[in-house]
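Asker: Below is the structure, and that's it, no one-letter string:
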């Protein structure tokens, strides 16, 4: 989960730099701005999940399940943010290097995040 958070933060910084890129179309700028908001939400949710995982180690029974549920909810929401990002870049008018560069990084974050969620679910199922 920590790796997912680190990649999300790195992608957030990358997207922030892209917003300052000269020559952006107005629609590209707006899509990047929306993406920044989604990335910020995702980073916040992943950060909460990392903190929650730290509490899981000492928890038992219902407390453990409560922490797992929180992590699952926040990570799932972070993955949903990825889909919202792609909605913002929908349409042929936004095809190009800016979209492709951001998309590749967001997909990487989503892949690592999905794997982290799977590991949490596997761990929880063995408790």
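Answerer: Arrived safely. Because the structure is predicted, anything quoted here is derived from the model rather than measured.

Asker: drop to CA atoms for contacts and neighbour counts, all remaining ones
Answerer: Will do.

Asker: how near is residue 126 to residue 113?
Answerer: 20 Å (Cα to Cα, to the nearest Å).

Asker: dropping in the other structure now:
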């Protein structure tokens, strides 16, 4: 009787240990999946850094990875748009700085709109197959590419020494970060599309 109680106790402990390890193993598997997927992007370190916190929801799903990458890009674009809008209110702006900021706000607004459409398109495409799937993915790829162009156009608006300074540096750093995250998202969308 005592030996069966010991065996039952040992089996119970083994089950508890296995249950305690499985979330860690799943998280490790998801993290490895993110690292492997990000290695094919243009900015792999940034990709891993921006998506690692979402490993539990991504698991090993290429679709969820692409969806999360787009959502991260959208949130950063919104934050950057708000930041650039605040810069327009600085006193003492030169006319060219003001115009560059104004144009950048417009470009970031377009980027936010296109990334929003992309997130929604991917989210609501359901289990589309064949030509229907290709149509939805093509929409997403087109919008994300256009968003990336918008972000790069914003940065280009600050070209030239006349605009050098803190405003150019701070806006440039944020917009370049958004562009890099968007580039990574586009790469992950392309990976997802290629696996279907």
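Answerer: Everything's here; your move. Here the structure is a predicted model, which is why all the values come from computation and not from measurement.

Asker: Would you mind reporting the TM-score between them?
Answerer: TM-score of the superposed chains, computed with TM-score structural alignment, normalised by the length of structure 1, equals 0.97; 127 aligned residues with a Cα RMSD of 0.8 Å.

Asker: if we can go back for a sec, for residue 126 and residue 113 of structure 1, indicate the residue with more neighbours.
Answerer: residue 113 (24 against 6; other Cα atoms under 10 Å).

Asker: does that one sit in a helix, a strand or a coil?
Answerer: For residue 113 of structure 1, the reduced secondary structure class is helix; criterion used: DSSP: H, G, I helix; E, B strand; the rest coil.

Asker: Please report the number of neighbouring residues for the residue in structure 2 that residue 98 of structure 1 lines up against.
Answerer: Under the alignment (TM-score structural alignment), residue 98 of structure 1 pairs with residue 167 of structure 2. For residue 167 of structure 2, the count of nearby residues is 18 (other Cα under 10 Å).

Asker: contacting residues for residue 167 of structure 2?
Answerer: Residues in contact with residue 167 of structure 2 (Cα atoms under 8 Å, 6 or more residues apart in numbering) are residue 87.

Asker: tell me which element it is part of?
Answerer: Element membership of residue 167 of structure 2 [criterion: DSSP states H and E] is helix 166-194.

Asker: how close does that helix sit to structure 1?
Answerer: When structure 1 is overlaid, helix 166-194 of structure 2 sits 0.6 Å from its aligned residues on average, using mean Cα distance after the TM-score superposition for structure 1.

Asker: Of all the residues in that helix, which ones are buried?
Answerer: Residues of helix 166-194 of structure 2 classed as buried: 167-168, 171-172, 174-193 (neighbour count, 16 or more other Cα atoms under 10 Å).

Asker: can you map out the helices along structure 1?
Answerer: Ranges of helices within structure 1 are 2-19, 26-56, 61-88, 97-125, based on DSSP state H.

Asker: Show me what the first one is packed against.
Answerer: Going back to what we said before, that points to helix 2-19 of structure 1. helix 26-56, helix 97-125 (3 or more Cα pairs under 8 Å, 6 or more residues apart in numbering; DSSP states H and E).

Asker: Map residue 145 of structure 2 onto structure 1.
Answerer: Using TM-score structural alignment, residue 145 of structure 2 lines up with residue 76 in structure 1.

Asker: counterpart of residue 29 of structure 1 in structure 2?
Answerer: Aligned partner of residue 29 of structure 1 by TM-score structural alignment: residue 98.

Asker: Count residues in the vicinity of the residue lying closest to its match once chain neighbours are set aside, would you?
Answerer: Excluding the flanking residues, the one nearest residue 98 of structure 2 by Cα to Cα, 6 or more residues apart in numbering is residue 88, at 6.3 Å. For residue 88 of structure 2, the count of nearby residues is 17 (other Cα under 10 Å).

Asker: and what of the one 10 residues further on?
Answerer: As a burial measure, residue 98 of structure 2 scores 16 neighbours (other Cα under 10 Å).

Asker: which parts of the longest helix seen in structure 2 are buried?
Answerer: Under DSSP H, the helix in structure 2 containing the largest number of residues is helix 2-38. Neighbour counts using 16+ other Cα under 10 Å place 27, 29-35, 37-38 of helix 2-38 of structure 2 among the buried residues.
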